[in-house]
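Novice: fold the following and give me the result.
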Amino acid sequence: MKSAFSLATLSALALSASSALAAESLTDALKGGKFAGELKAYYFTQEKKKNSEDILAAGVMMNYVTDSFYGFKAGGTFQSSATPFADEASKQMFKNDMWAQGAQLSESYLSYTYDQTTLKGGRMFISTPLVAGSGSRLIRESFEGYSITNQNIPDTTLGLLYINKFQARTDKEGHIGKFNKYQDGAYSLYAINKSIPGLTLTAAWARIEKEGSASDLDIFYGEAVYKGKIADFGYDLSGQYWKNRYNSGDESSSSPSLYGLKAGASYSDFSAYAAYSKVSDYELTASGRNEQLVHGVGNGTDTIYTYSLIRSYSYYPNMEAWAFNLDYAFTPSLKAGFLYVDVDDDKTEVSYTGGYISYAFSGSLKGLTLSAQYDNEGKDGDGDSFRFRTIYKF
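Specialist: Predicted coordinates:
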């Protein structure tokens, strides 16, 4: 199924309406555009099955967005990556996420805004509840498709998405991921409401149409986050819920679900939280497939409260996880913390013990940030991971 609108539709809508926010000429819109860039160098090490490898990746990201011209804006983002010192072993260890050479035009879009509604089409970075690209590696995930957002309802954002292509971090063969067809397309609707002071409510639905298969997938998501303060003491309470529905026509098809709870507190420069998550006791389908819980499209949708710093884990039946975090801001620029995660399911028990630190420079080096993370995998797991990032934004 193809999208109901296109870039041509955006043009027709724009030309049929006027906008008080337009630049006086196309030249003014181009000259008034904004340019931003990032220089990045990431060093990762990982121990897996007693094999320890490391990789250094460096690259640049450059972004440009025009000023508004009768409601129109155009934007583009260029990403590049190089891993000049990687040997064969490290290439294989990091082929899914860090081993990438070359450049990619990851954003190239046209948008049109009228009143409080924005239509956007092309290649773009997306960050919504059930469609979101991860930026935790040197190359950020991107999508190709169309979106509509509206904010006419007070304190509420409504969104509709259709994506038909996805750009991964790498192509697993040493290059940046290409914009490949994503199944038979994916759709998403979401609503975010903040009308009650301190409370944020999120509801979202996504549908992934499986190419050449009757097993289409619906994903449902809800979250409530409340943040409050009593004198100098801050607190937050959160709950999240995922539900999958596989439309395979098989009556025994599994419908896994997951819920998470989180309680946080802060005082002065200290903050902490405790979180719990539980996956339902779903079973195999009659065909023998283990249809595990899917959290959305793109790695940026894995927002479970019991995440670990570096290593990820699968959402197997009956999975239970606990997380405990404590961090401290030594100065507004220097922050450090500790995170412990314990995961138990029908197959294994794994723990993750990690620490993190970051420093943001000021003055003549403003825009430069250094950060480091360390994660140890214990119990049935065995391994260590370390990540160091240098990012300069200008």
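Novice: contacts and neighbour counts: CA atoms only from here.
Specialist: Will do.
Novice: skipping its backbone neighbours, what lies nearest Asn193 in space?
Specialist: Thr156 (4.4 Å; C-alpha to C-alpha, 6 or more residues apart in numbering).
Novice: ugh, wrong one, Asp375
Specialist: The nearest residue in space to Asp375 (C-alpha to C-alpha, 6+ apart) is Gly354, at 4.1 Å.
Novice: pretty sure the one you found is in a strand, no?
Specialist: Yes. With DSSP: H, G, I helix; E, B strand; the rest coil as the criterion, Gly354 is part of a strand.
Novice: what's the burial count for it?
Specialist: 22 (other C-alpha atoms under 10 Å).
Novice: contacting residues for it?
Specialist: Residues near Gly354 by C-alpha atoms under 8 Å, 6 or more residues apart in numbering: 309, 338-340, 373-376.
Novice: repeat the analysis, applying 6 Å as the threshold.
Specialist: If a contact means C-alpha atoms under 6 Å, 6 or more residues apart in numbering, then Gly354 has 338-339, 374-375 as its contacts.
Novice: part of a helix, is Leu261?
Specialist: No. With three-state DSSP as the criterion, Leu261 is strand rather than part of a helix.
Novice: the nearest residue to it once chain neighbours are set aside: what secondary structure?
Specialist: Closest residue in space to Leu261, ignoring its immediate chain neighbours: Gly239 at 4.6 Å, by C-alpha to C-alpha, 6+ apart. Following three-state DSSP, the label given to Gly239 is strand.
Novice: is it correct that Gly239 is in contact with Tyr221?
Specialist: No. Assessed by C-alpha atoms under 6 Å, Gly239 is found out of contact with Tyr221, at 10.9 Å.
Novice: picking that back up, the residue nearest to Leu261 - how many residues pack around it?
Specialist: Using other C-alpha under 10 Å, Gly239 has 19 neighbouring residues.
Novice: before we move on, what about Ser280?
Specialist: Neighbours of Ser280 (other C-alpha under 10 Å): 18.
Novice: for it, give its distance to Glu291.
Specialist: Computed as C-alpha to C-alpha, to the nearest Å, the Ser280 to Glu291 distance reads 12 Å.
Novice: quote the end-to-end distance of stretch 284-297.
Specialist: Span of stretch 284-297 from end to end, C-alpha to C-alpha: 22 Å.
Novice: want to put them side by side, so please do this one too:
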Amino acid sequence: MKKTLLVAALLSATVSQSMAANDLESAFKESKVMGQFRAFYIDRDYDVANSKGDRSAFAIGGKFGFETAAVNGLKFGIMAYTTNGINANRESWRNNPPYNGNPHMDPSLFGKDRKSVTYIGQLYLDYKYQNTAVKIGRQEINTPMAGMDDARMLPNLFEGALITNKDIPKTTIIAGHFWNMAYGTFANAYSACSYLGLQSGYGCGGYTALNQGLAKYDTGNFLNMGKQAIGKANAGVSVIAAIYEGLPNLKLQAWDYYAWDMLNILYLQGDYTLKLSDVKTTLSAQYINETNVGNNIKNVFGKEVGANLFGAKVNFNIPMPVVENFNLYAAYSQTGKDEGKLLNGGLITPWGGTPGFVQGTVTRLSYVADTSAWKVGTSFDIIKGLNLHLAYSYFNVGSKAVYSNRTHDASETNWDLTWKCRLIKNLELKARGIYTWNFVPGQNFTEYRLIANYNF
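Specialist: Okay, here's the model as predicted:
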């Protein structure tokens, strides 16, 4: 907290100096209050090795803050994030959930040790000049291999600098460097520094030993990027990207992440849209490659990183006489294998970046080594404002998947029902059902979620 207050003071002083020559008073008078109120209920029932278990939780919170009006292109913003348990049954929690028959509290809606938490998650200066934007400080980012992963109460957040430029026609150039990040509440669903967690969007959270157990992540605490990833500090992560849309119906993007003394991640994606009769069709391809940099990963885990993934997807937007926005899609991905590399050649995704075309609502097995995966789904509006999404994902996990050490098949079936209420502007209600089979060998579960988001 002392560090947060110091950063806030420095940023406020910078804003004052930058705006004083113009109209600081009007900048604050015209500032806008913004945020999101969120209520989240989750309930999961397990079937593990012929024994039953369950966990559930209900929380309210969200994000609340303000942003000043721009003076000479410069704005200042601050945002607090909070999650608070409602009727949380902490006494029923066991050390190794869900492997017991007692109801217990789901950790993925809360902070460390399943506690309510409030913190300053955004604190930034935002400057725009012509076609260039610069944002410095704590902020939300969504990029392929580092992002918010806003799947539970509070998202991942990052501290650094990001520059976006659009001087070149039909081209966006992005460059940045991030030195710290704070995990959101979803991290607490994983064991800190576990093999599965490393391949599902979360790293070690400051630890260096594997499998620290549930709820070891310090939600909202901004730690060094390397320390969050593998428990060993580094100089942060530098990113550069280009997004090109200069050819008709084609979008190309290339991202390169250089995690100092750790690894380099290359992400490529292309999307081509055409019309087949009256059907809008989008063909997409993606490639992820991870190569080792320095000795940090080998010093911690004993092996260097080295991995790749290929993915393809097709989406059909089909005009229908009864329902609107009818989409039908299919996707496929394949990872490599290399026993001489970390996780036998599986990807690590420690900063919330999980861009794979084949990904269930919960199941993220497409990043493990020696795995082929496919997914089919559809979405459509039942009535205006009420959308239904149905999907089925299947994973053929090879024997080189370190977290299981054997070949197995897994699947996830899920539905999402989203209602954007026309009577109350900016209110969104969502219900989800998730049914997994063999998520890890011998483990099945059914999960339901109810989510309310009100943006202001």
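Novice: where along the stretch 101-250 of structure 1 do the strands fall?
Specialist: 117-124, 142-150, 156-167, 174-175, 179-193, 199-208, 216-230, 233-247 (DSSP state E, counting those that start in this stretch).
Novice: buried ones in the second one?
Specialist: Using 16 or more other C-alpha atoms under 10 Å as the burial criterion, the residues of strand 142-150 of structure 1 that qualify are 142-150.
Novice: show me what it is packed against.
Specialist: Here strand 142-150 of structure 1 touches strand 117-124, strand 156-167, going by 3 or more C-alpha pairs under 6 Å, 6 or more residues apart in numbering; DSSP states H and E.
Novice: pull out the buried residues from the shortest one.
Specialist: Taking 16+ other C-alpha under 10 Å as the neighbour-count basis, strand 117-124 of structure 1 is seen to contain the buried residues 118-124.
Novice: what does the residue nearest to Asp375 of structure 1 align to in structure 2?
Specialist: Matched by TM-score structural alignment, Gly354 of structure 1 corresponds to Asn414 in structure 2.
Novice: Gly177 of structure 1 now?
Specialist: Looking across to structure 2 (by TM-score structural alignment), Gly177 of structure 1 lines up with Gly220.
Novice: excluding sequence neighbours, find me the nearest residue to that match.
Specialist: That would be Ala182: by C-alpha to C-alpha, 6+ apart, it lies 5.0 Å from Gly220 of structure 2.
Novice: tell me, how many residues neighbour the one you found?
Specialist: When neighbours are defined as other C-alpha under 10 Å, Ala182 of structure 2 has 25 of them.
Novice: pretty sure Ala242 of structure 2 contacts Asp256?
Specialist: No. Ala242 of structure 2 is not in contact with Asp256 according to C-alpha under 6 Å; the separation is 9.4 Å.
Novice: who has more neighbours, these two?
Specialist: Comparing Ala242 of structure 2 with Asp256 by other C-alpha under 10 Å, the one with more neighbours is Asp256, at 20 against 17.
Novice: corresponding residue for that one in structure 1?
Specialist: By TM-score structural alignment, Asp256 of structure 2 lines up with Trp205.
Novice: distance check, its match against Gly159 of structure 1.
Specialist: Taken as C-alpha to C-alpha, the span from Trp205 of structure 1 to Gly159 of structure 1 is 11 Å.
Novice: swap in Met93 of structure 1?
Specialist: 38 Å.
Novice: check Met319 of structure 1 too.
Specialist: From Met319 of structure 1 to Gly159 of structure 1 the distance is 31 Å (C-alpha to C-alpha).
Novice: how about Asp216 of structure 1?
Specialist: 22 Å.
Novice: equivalent analysis for Ser268 of structure 1, please.
Specialist: Noted for Ser268 of structure 1: a distance of 37 Å to Gly159 of structure 1, by C-alpha to C-alpha.
Novice: ok, now which ones touch the counterpart of the residue nearest to Leu261 of structure 1 in structure 2?
Specialist: Here Gly239 of structure 1 is matched to Ala285 in structure 2, going by TM-score structural alignment. By C-alpha under 6 Å, 6+ apart, Ala285 of structure 2 lies in contact with 269-270, 311-312.
Novice: between these, which is closest to Val48 of structure 2?
Specialist: Among the contacts of Ala285 of structure 2, Gly311 lies closest to Val48 of structure 2 (C-alpha to C-alpha), at 31.3 Å.
Novice: what about the counterpart of the closest one in structure 1, how many residues close to it?
Specialist: Mapped onto structure 1 by TM-score structural alignment, Gly311 of structure 2 lines up with Gly260. Neighbour count of Gly260 of structure 1, defined by other C-alpha under 10 Å: 21.
Novice: just Thr171 of structure 2 next, same as before
Specialist: What Thr171 of structure 2 shows, counting by other C-alpha under 10 Å, is a neighbour count of 17.
Novice: was I right about Ser351 of structure 1 contacting Gly378?
Specialist: Yes. Applying C-alpha under 6 Å as the test, Ser351 of structure 1 and Gly378 come out as touching, 5.0 Å apart.
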